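>>> Sequence first, predicted model second:
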Amino acid sequence: MTKADIVNEIAKNTGIERVTVLITIEAFMETVKESLVQEKNVYLRGFGSFVIKKRAQKTARNISKNTTIIIPEHNIPAFKPAKELSLAVKK
């Protein structure tokens, strides 16, 4: 399902104009992105959490050059589904 599909479904189910729904979804995604950039987790009860995970520094190998490189510590965004969502998907 794409963003356009989501906009169409919400507009159809609520009767709200597609343009308004699109603006709302864009604002939601921007707010989540800004929160994660500031290393603030986003919790949506019953749906899931957008969290920042810290990856530790590690040593990796470049096989083609046969050298080792150090990958520094860094943050990555992750989504952790709520228990209700996980159970619904399993059924």
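Good, I have the coordinates. What you see is a predicted model; the values in this text were computed from it and never measured.
>>> For the rest of this, base every contact and every neighbour count on C-alpha atoms.
Will do.
>>> tell me what the helix or strand harbouring I10 is packed against?
According to DSSP states H and E, I10 maps onto helix 3-14. Using 3 or more CA pairs under 8 Å, 6 or more residues apart in numbering; DSSP states H and E as the contact test, the elements touching helix 3-14 are helix 18-37.
>>> The helix or strand following the helix it packs on: which residues count as buried?
Following helix 18-37 in sequence order, the next helix or strand is strand 42-44 (DSSP H and E). Residues of strand 42-44 classed as buried: 42-43 (neighbour count, 16 or more other CA atoms under 10 Å).
>>> For strand 42-44, name the packing helices and strands.
Counting by 3+ CA pairs under 8 Å, 6+ apart, strand 42-44 packs on helix 18-37, strand 48-55.
>>> can you put the ones you listed in a markdown table and add distance to V89 and mean neighbour count?
A markdown table is the format used below for the helices and strands packed on strand 42-44 (distance: least, CA to CA, whole Å; neighbours: other CA atoms under 10 Å):
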| stretch | distance to V89 | mean neighbour count |
| --- | --- | --- |
| helix 18-37 | 23 | 14 |
| strand 48-55 | 13 | 16 |
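>>> Check it against this one:
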Amino acid sequence: MTQRSSVNKTELIEHISQHADISKAAATRALEATIDAVRATLRKGDTVSIVGFGTFAVSKRAARTGRNPRTGSAIKIKPARVPKFRPGKALKDALN
């Protein structure tokens, strides 16, 4: 078995299709629906908790001053809402 650094969306759909015994089209729809549900929930500022996997949440990043790497001059960076993921205990245990 070769060591992989990442799995892309197509490979994930293939895995879902094989292990759930459904077509690739159905696996694609299921994955898209899951991603859309997480995105919509986070957009509202709520969290998504999947027991045994983890929690998706929105974090607020304050405005700050940064540096332009080319010129070294100070630039203002606007505040932003960013997605965060906290792995659950079962996921952590599965990795160690």
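Thanks, I have the structure now. These figures come from a predicted structure and were not determined experimentally.
>>> Would you convert the helices and strands packed on strand 42-44 of structure 1 into TSV that also reports distance to P72 of structure 1?
What follows is those, written out as TSV (distance: least, CA to CA, whole Å):
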stretch	distance to P72 of structure 1
helix 18-37	18
strand 48-55	8
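>>> quick one: which of those is nearest K65 of structure 1?
Nearest to K65 of structure 1 among those is strand 48-55; the distance by CA to CA comes to 24.6 Å.
>>> Report the angle between the closest one and helix 18-37.
30 degrees (axes from the mean of the first three to the mean of the last three CA atoms, to 10 degrees).
>>> so stretch 67-84 of structure 1 aligns onto which residues of structure 2?
Under TM-score structural alignment, stretch 67-84 of structure 1 corresponds to residues 73-90 of structure 2.
>>> Stretch 20-32 of structure 1 too?
Taking TM-score structural alignment, stretch 20-32 of structure 1 hits residues 26-38 over in structure 2.
>>> I'd guessed G54 of structure 2 sits against P87; true?
Yes: look at G54 of structure 2 against P87 with CA atoms under 8 Å: they come within range, at 4.1 Å.
>>> Quick check: chain neighbours aside, which residue is closest to V48 of structure 2?
F56 (5.1 Å; CA to CA, 6 or more residues apart in numbering).
>>> got the contact list for that neighbour?
Counting by CA atoms under 8 Å, 6 or more residues apart in numbering, F56 of structure 2 makes contact with 38, 42, 47-49, 83-86.
>>> helix, strand or coil for V7 of structure 2?
Under DSSP: H, G, I helix; E, B strand; the rest coil, V7 of structure 2 falls in the coil class.
>>> Tell me roughly how far the helix holding I10 of structure 1 lies from structure 2 on average.
With mean CA distance after the TM-score superposition for structure 1, helix 3-14 of structure 1 departs from structure 2 by a mean of 1.7 Å once superposed.
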